[in-house]
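Student: model the following, please.
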Amino acid sequence: MSRPAFVLVRPQMGENIGAAARAMLNFGLDRMRVVGPRDGWPNERAVALASGAGRVLDAAMVTETTAEAVADAQWVLATTARDRDLTKPIYTPEAAMTEARDRIAAGQRVAVLFGPERAGLENDDIATANAIVSVPTNPDFASLNLAQCVLLTGYEWRRVTTGAAGAETRMAGTDWANAAEIAALGDHFEERLGQAGFFFPEAKAPAMKRHLRNLWSRMPLTRADVQTFHGMMRQMVRWKERG
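Tutor: Sure, this is the predicted structure:
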């Protein structure tokens, strides 16, 4: 099992099961287990809300008890926002999924428990888990919707297993401008602005030119950007000459 199993314990609404399935598949997770669904199984409302993720529901394991659902797992996590009278390690979702990744890579099976909508997991369910996952929510309004909690946990799984960059720039048919191209742009503007009398008074001209060069070097310009600025300046000169 190269991915954790997400176990929905006694879910009350088919819509939330379906939304959870969709959230799971969004992040490459397809091992759903459902414990004692209130409205039986299969559930038409779950299928309707799955919106293309029906295969997660089709392959779902349905059990009567939480113990059955996690019987094959070596490490079990329980998601809960409430204080519990149980001594267990508590992880953030990011830390939990990082640990889950490492354990799965080492050959272990991992399961994550999600409680019913009304009150979350009961202590008897949590007692079967090795650790708790707690989302740092607003303490005055800590409860998450079932599908929201599944989506958040799935997102963290995807993030820690794919090495997604925190930020990146996708080049749209161009490359970054090199120093020579940026210098040529500076030359063009300096020449045309000089002809227009921009560098005045003369005593301030060297500092003004230096500031302009610094402006170009500080900007993350692409080759397309540079060509656009050249074109703008050429068109402004043509317009002035026509006048």
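Student: from now on I want contacts and neighbour counts done on CA atoms only, so please keep to that.
Tutor: Noted.
Student: neighbours of the residue nearest to residue 224 when sequence neighbours are not counted, just the number please.
Tutor: Excluding the flanking residues, the one nearest residue 224 by CA to CA, 6 or more residues apart in numbering is residue 174, at 6.3 Å. Residue 174: 11 surrounding residues under other CA atoms under 10 Å.
Student: what of residue 118?
Tutor: Neighbour tally, residue 118, other CA under 10 Å: 11.
Student: pull out the buried residues from the lengthiest helix in the chain.
Tutor: Ranked by number of residues, the top helix in the chain under DSSP state H is helix 223-242. Within helix 223-242, the residues that qualify as buried are 223, 225, 226, 230, 233, counting by 16 or more other CA atoms under 10 Å.
Student: ditto for stretch 164-183
Tutor: Within stretch 164-183, the residues scored as buried using 16+ other CA under 10 Å are 177, 181, 182.
Student: residue 20 touches residue 153, doesn't it?
Tutor: No - between residue 20 and residue 153 there is no contact under CA atoms under 8 Å: 10.8 Å.
Student: let's compare: structure for the following, please.
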Amino acid sequence: MPQATPQPAIVLVEPQMGENIGGAARAMWNFGLDRMRIVNPRDGWPNQRAVAMSSGAGRLLDEAQICDTTAEAISDCTYVFATTARARDLTKPVMTPEHAMGVAREKIAAGEKVAVLFGPERSGLENDDIALANAIINVPVNPAYASLNLAQCVLLTSYEWMRGGIDVAPERVEMAKTDWASQAEIEALSAHYQDRLDEAGFFFPEPKADGMKLNLRNLWSRLPLTRADVQMLHGMMRQMVRWKERG
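Tutor: Modelled structure (predicted):
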């Protein structure tokens, strides 16, 4: 369960379908947000379809603040973002979700209250609602099909919020009950293969032998070998030697 840490309020303005409210709650919960405000939901409140779609994030719906107007929903906030996919002929800063959530994090850290507005599924936010915001969030999408589902848009924003607050490596390796092989282990593996291949007459002709051995040693050093890999490769070579001796 997310801790009660400062975070932006997610404001759904006149959402039309309970399923999308539930999907938005689920998206928020995935990324550690739990402050939902709902403005004049079309199908009333509470909404069982929203609960069903929330898939375990029902607490967000139970604690959601229900408001009659957008102005009421953001009345305690000092900075508000409005999400929209199209130009609205309103002069405002337009930010990507990543940058917007960075700005939100700075402002919240300074003690401000921040909200993000999301419009109804069919038409998005009205200009009257966007006029209440300080800045616009615009997701870079395919211009030929810019419409995002409400829950998808909430998920994108929530993801950027969490991503800005944690240090996640862009790539990592899941170690399956093993560790990386040490240089000593790799050197022993190299020596094992070199000795057995030498006995088999692999390093031929003689003038090229030293270069072939160097290339083989370089091959081992290039491979990201684990201890399990090294043990398996030792075993492979031992089994081939036994098979040759039996022949």
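Student: follow-up on the earlier one: which residues of structure 2 does the longest helix of structure 1 align to?
Tutor: Aligning helix 223-242 of structure 1 against structure 2 (TM-score structural alignment) gives residues 227-246.
Student: now stretch 148-161 of structure 1
Tutor: By TM-score structural alignment, stretch 148-161 of structure 1 lines up with residues 152-165 in structure 2.
Student: stretch 80-92 of structure 1 now?
Tutor: Against structure 2, stretch 80-92 of structure 1 falls on residues 84-96 (TM-score structural alignment).
Student: what's the first-to-last distance across that stretch?
Tutor: 11 Å (CA to CA, to the nearest Å).
Student: what does the longest helix of structure 1 contact?
Tutor: Applying CA atoms under 8 Å, 6 or more residues apart in numbering, the contact partners of helix 223-242 of structure 1 are 174, 175, 176, 177, 178, 181, 182, 185, 188, 189, 192.
Student: same question for stretch 147-154 of structure 1.
Tutor: 6, 16-17, 19-20, 23-24, 27, 29, 93-94, 97, 114.
Student: mind doing that once more with 10 Å?
Tutor: The contact list for stretch 147-154 of structure 1 (CA atoms under 10 Å, 6 or more residues apart in numbering) reads 4, 6-8, 15-29, 79-80, 92-94, 96-97, 112-115, 117, 133, 135, 143-145, 155, 157, 159.
Student: go on, stretch 207-225 of structure 2?
Tutor: Stretch 207-225 of structure 2 is contacted by residues 179-183, 185-187, 189-191, 193-194, 197-198, 201-206, 230 when judged by CA under 10 Å, 6+ apart.
Student: turn the buried residues of stretch 164-183 of structure 1 into a markdown table, columns for distance to residue 66 of structure 1.
Tutor: Shown next, in a markdown table, are those (distance: CA to CA, whole Å):
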| residue | distance to residue 66 of structure 1 |
| --- | --- |
| 177 | 58 |
| 181 | 64 |
| 182 | 64 |
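Student: save these as a markdown table, and put in secondary structure too.
Tutor: As requested, the buried residues of stretch 164-183 of structure 1 are exported to a markdown table (DSSP: H, G, I helix; E, B strand; the rest coil):
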| residue | secondary structure |
| --- | --- |
| 177 | coil |
| 181 | helix |
| 182 | helix |
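Student: quick one: contacts for the most centrally placed residue in structure 2?
Tutor: The centre of structure 2 sits closest to residue 159, judged by CA atoms, centre = their mean, with a distance of 6.1 Å. Residue 159 of structure 2 makes contact with 27, 28, 30, 31, 32, 33, 97, 98, 101, 153 under the criterion CA under 10 Å, 6+ apart.
Student: what about the match of helix 223-242 of structure 1, how far off from structure 1?
Tutor: Superposed on structure 1, stretch 227-246 of structure 2 shows a mean distance of 1.5 Å to its aligned residues (mean CA distance after the TM-score superposition for structure 1).
Student: so residue 203 of structure 2 is in contact with residue 194, correct?
Tutor: Yes - taking contacts as CA atoms under 10 Å, residue 203 of structure 2 lies within contact range of residue 194: 8.9 Å.
Student: how deep is residue 156 of structure 2 tucked in, by neighbour count?
Tutor: Residue 156 of structure 2: 16 neighbours (other CA under 10 Å).
Student: from residue 131 of structure 2, how far off is it?
Tutor: Distance from residue 156 of structure 2 to residue 131 of structure 2, by CA to CA: 23 Å.
Student: adding distance to residue 168 of structure 1 and secondary structure, write the contacts of helix 223-242 of structure 1 out as TSV.
Tutor: Compiled in TSV, the contacts of helix 223-242 of structure 1 are given as follows (distance: CA to CA, whole Å; DSSP: H, G, I helix; E, B strand; the rest coil):
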residue	distance to residue 168 of structure 1	secondary structure
174	15	coil
175	14	coil
176	14	strand
177	17	coil
178	19	coil
181	23	helix
182	22	helix
185	26	helix
188	31	helix
189	30	helix
192	35	helix
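Student: please point out which parts of stretch 92-106 of structure 1 sit buried.
Tutor: Buried residues in stretch 92-106 of structure 1, defined by neighbour count with 16+ other CA under 10 Å: 92, 93, 94, 96, 97, 98, 99, 100, 101, 103, 104.
Student: how about the third one, nearest residue that isn't a chain neighbour?
Tutor: In space, not counting the residues next to it along the chain, residue 94 of structure 1 is nearest to residue 156; the distance is 5.4 Å by CA to CA, 6+ apart.
Student: in which helix or strand does that neighbour reside?
Tutor: Element membership for residue 156 of structure 1, per DSSP states H and E: helix 146-162.
Student: what lies in contact with stretch 101-109 of structure 2?
Tutor: Contacts of stretch 101-109 of structure 2 (CA under 10 Å, 6+ apart): 6-8, 78-81, 95-100, 110-116, 137, 157-165.
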